[in-house]
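K.L.:
pasting the structure only:
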């Protein structure tokens, strides 16, 4: 059985093949060309690839690519220390609205792909797939600034869904004055583990898809991004084994053992090291993670 799983894991650890890669690149180029055709967007945005493809942990079931469109004008969204306001740091409200930015992006996309080729969603524009390109989520983003009391700040990105609220992410060090974020820490972990980190992430993401496809409720509760963040918290020695099966076994053992109680995982961070996995999330998230890890163990025949 171990040899059977080793063969599967060796395959799952690899990124998608050349054909899928070409369709991904076609989608990225088409969207960049569409946005560059709008003079204002070309001069006030930075287009970048994010998510599982950018971080090289995508698997074939990841059928789309995430493309961020960051507004680079004067508008940003702050997060202030308690008891401080715009006035504390000399900031003021911007006249440029989120909806105006979204309308401009939408116009550029339908000019290239047509109204039938683009769907305006709550968080992103869905540019539909065809035989030439994969499905793409185009995400309008603004700079997010997390302020310290001394006026210094950390920069990330902020998404404003149409349904309300704010989603703050830390995808990559897009500018020299930005801190290291998800992409940089993932690369560092991968190098420190001789590329085993991203291989194990792909394996567990693929395993989650397989389990979900067979009706696993616990797998449905866990997203691929969360899998990557969990694996990043496993110590490097867990990846220092002579086979994928042994690495997966060691990582699952560590993650399952340490998510049984809040005390051993409450301060675990996302890959960016700028956001907690469990603090600030629904109270049952840790229990759902632990159940998925236990089910994953059972699925591949490992007894805790």
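P.N.:
Ah, there it is. This one's a predicted model, so the numbers in the text were calculated from it and none came from an experiment.
K.L.:
only C-alpha atoms for contact and neighbour calcs from this point on.
P.N.:
Will do.
K.L.:
where along the stretch 201-304 of the chain do the helices fall?
P.N.:
Secondary structure of the stretch 201-304 of the chain by DSSP state H, counting those that start in this stretch: the helices cover 217-220, 224-232, 244-258, 285-299.
K.L.:
using CSV, please lay out the ones you listed together with distance to residue 73 and mean neighbour count.
P.N.:
As requested, those are exported to CSV (distance: least, C-alpha to C-alpha, whole Å; neighbours: other C-alpha atoms under 10 Å):
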stretch, distance to residue 73, mean neighbour count
helix 217-220, 39, 19
helix 224-232, 29, 20
helix 244-258, 42, 20
helix 285-299, 37, 19
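K.L.:
comparison target below:
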């Protein structure tokens, strides 16, 4: 995985279109590999190629945006078209890996094919520097990255916050948090392969365990007892009669978990229920 990350960076460093802009390009890993929550069955690596020559921003909530915004300064430089940035990142990957190993048909990522024994598959994510301001005066700012989807629309990611929060939660649970994320991911992979449960994004499992209080994760003398307590909390709080799941958030602590169409509370409940049965808990 480290080799795949280095090769993507080398591809960006060698691409002529980025001459004069290299100091404004940041290449880094994100997702389960970067956060040490990856499992063997999900061995791909997410690599962000972030254009920091351009900074996008929003206000949260949107109603707090000043009008007119005294800080607005429209960008008119080389990378004013997000599609152009994505295309140059794609061409950089083609120059490095060959057209046959590069798939740019995805909604967000450009996928580099796996080479057995050499590197895993890599999802290269072209993005831009991003700020979310939680106050009109911009005193409360969250630094992230903005991704433009091929079909339109954008996605805001906060990899630094996710990584820092995950490290803290793991430390506060005696190293159990990330173990339980990996355990739930392995269970989901098995259940999906057996046709028992539908396949879900691996990040969803990390999100579910993130919302379990530390006291429940750390409860129990053995890892098995703690994982059982973790599943029990998720089961009870994802029941159709439960009401507090609307406040659940992603590990970055900045995005609500069940706002959108990526997954649902029912997806989480069915996964936890099937995992409970798989492990023979009573």
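P.N.:
Structure received. These figures come from a predicted structure and were not determined experimentally.
K.L.:
what's the TM-score for these two chains?
P.N.:
The TM-score (TM-score structural alignment, normalised by the length of the second structure) is 0.88; 269 aligned residues with a C-alpha RMSD of 2.0 Å.
K.L.:
sorry, back to before: can I get the helices of the stretch 201-304 of the first structure in a markdown table with distance to residue 150 of the first structure?
P.N.:
Formatted as a markdown table, the helices of the stretch 201-304 of the first structure follow (distance: least, C-alpha to C-alpha, whole Å):
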| stretch | distance to residue 150 of the first structure |
| --- | --- |
| helix 217-220 | 43 |
| helix 224-232 | 30 |
| helix 244-258 | 36 |
| helix 285-299 | 34 |
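K.L.:
between those helices, which one is nearest to residue 123 of the first structure?
P.N.:
helix 224-232 (16.5 Å; C-alpha to C-alpha).
K.L.:
quick one: whichever strand or helix holds residue 55 of the second structure to the first structure mean distance?
P.N.:
Residue 55 of the second structure belongs to strand 45-59 when assigned by DSSP states H and E. On superposition with the first structure, the mean distance recorded for strand 45-59 of the second structure (mean C-alpha distance after the TM-score superposition for the first structure) is 1.6 Å.
K.L.:
what's that strand packed up against?
P.N.:
Packing contacts for strand 45-59 of the second structure, counted by 3 or more C-alpha pairs under 8 Å, 6 or more residues apart in numbering; DSSP states H and E, involve helix 2-14, strand 25-30, helix 31-35, strand 122-133.
K.L.:
OK, contacts around the most centrally placed residue in the second structure?
P.N.:
The centre of the second structure sits closest to residue 31, judged by C-alpha atoms, centre = their mean, with a distance of 4.7 Å. Shown here is residue 31 of the second structure, whose contacts under the criterion C-alpha atoms under 8 Å, 6 or more residues apart in numbering are 45, 46, 159, 203.
K.L.:
what's it aligned with over in the first structure?
P.N.:
When the first structure is aligned by TM-score structural alignment, residue 31 of the second structure is paired with residue 51.
K.L.:
and residue 269 of the second structure, by the same measure?
P.N.:
In the first structure, residue 269 of the second structure lands on residue 290 (TM-score structural alignment).
K.L.:
again with residue 144 of the second structure
P.N.:
Aligned by TM-score structural alignment, residue 144 of the second structure pairs with residue 156 of the first structure.
K.L.:
which element is that match on?
P.N.:
strand 153-159.
K.L.:
ok, residues contacting that strand?
P.N.:
By C-alpha under 8 Å, 6+ apart, strand 153-159 of the first structure touches 70, 77, 123, 139-147, 166-172, 178-179.
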